[in-house]
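*Asks:* Requesting a structural model of the entry that follows:
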Amino acid sequence: MTTSVVSIVYVNDAPAAARFYGDLLGMSPSFETPGYITFDLGPGADLALWSGQFEDLSPDVPRTSEVCLAIDGGPDEVNVIFKQWQSKGVTILREPHDAGFGLTFLAADPDGNRMRVAPQD
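*Replies:* Next up, the predicted model:
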């Protein structure tokens, strides 16, 4: 059996969210419909942006999950990405800090969904 993991992020506007994530990830969507857009993150992993599932998602609603971008390159690369995202005006929820597994930071997309950048295990 072949399996794939699709992480679904609920958003208000899938095309707008796809532009935001595409800019941060430096990639184009692999599949697009008006309300459901995916990014191929590599073998067996996709990020999906899905709108129309909830009315008026608010950034003020507490989030209990996050999308984690696990990167190679160690602390220097985490700091480079942090500075890039900061210069793009991405909302930073927590600046780079050591979380026991390495240097990490936490950001939010325009809908308030959490995005973490951390070192790859």
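
*Asks:* hey, let's count contacts and neighbours off CA atoms from now on
*Replies:* Will do.

*Asks:* Which residue ranges of the protein form strands?
*Replies:* 5-10, 31-32, 36-42, 45-50, 66-71, 91-98, 103-108, 114-119 (DSSP state E).

*Asks:* can you list contacts of the fifth one?
*Replies:* With C-alpha atoms under 8 Å, 6 or more residues apart in numbering as the test, strand 66-71 has contacts from 7, 77-78, 113-121.

*Asks:* For the comparison step, fold the sequence that follows:
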Amino acid sequence: MATIIHSTFLPHDDAEAAKGFYRDVLGFEIRQEVGYGDMYWITVGPPGQAEVNIVLHPPGADPGITDDERRTITEMMAKGTYASIMLASDDVDATFAQLESKGVEILQEPTDQDWGKRDCAVRDPAGNTIRIQQQ
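*Replies:* From the prediction side, this is the model:
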């Protein structure tokens, strides 16, 4: 029996900005867009990896979240401390240069880490940290 990662979830607070970043900057495919009332989910993923999905969701979509929790989530997103994801690239330096040329918010330039990988970090339009490490 094989267990794989199929989907992971990141919050977004602006659907057009999220689509622009993940499609036009990272080069991901838009796989699905679902609206429900005033909420909007977008599923994206890397071309050629149909089994790997990132679901960009409204931060307060869970009906069990209180108004206070929604405010906390919104504050944490604004600070960039709510969510993150680790991606990989076969050339992290070239990927970083491409992201930088497109005006992406830079958190960390490519760096050789003590734990053995070279990586960089940027922020998506919702404030999520996107770390990209050398494959």
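
*Asks:* Pipe the strands of structure 1 into TSV and attach mean neighbour count per row.
*Replies:* Below are the strands of structure 1 laid out as TSV (neighbours: other C-alpha atoms under 10 Å):
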stretch	mean neighbour count
strand 5-10	16
strand 31-32	13
strand 36-42	17
strand 45-50	20
strand 66-71	15
strand 91-98	15
strand 103-108	21
strand 114-119	21
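
*Asks:* Indicate which one of the ones you listed is closest to Ala17 of structure 1.
*Replies:* strand 45-50 (7.0 Å; C-alpha to C-alpha).

*Asks:* who does the closest one touch, helix- and strand-wise?
*Replies:* strand 5-10, helix 14-25, strand 36-42 (3 or more C-alpha pairs under 8 Å, 6 or more residues apart in numbering; DSSP states H and E).

*Asks:* Out of the ones you listed, flag the one nearest Ser58 of structure 1.
*Replies:* Of these, nearest to Ser58 of structure 1 by C-alpha to C-alpha is strand 5-10, at 10.8 Å.

*Asks:* mean distance, that closest one to its aligned residues in structure 2?
*Replies:* Mean deviation of strand 5-10 of structure 1 from its aligned counterpart in structure 2 after superposition (mean C-alpha distance after the TM-score superposition for structure 1): 1.1 Å.
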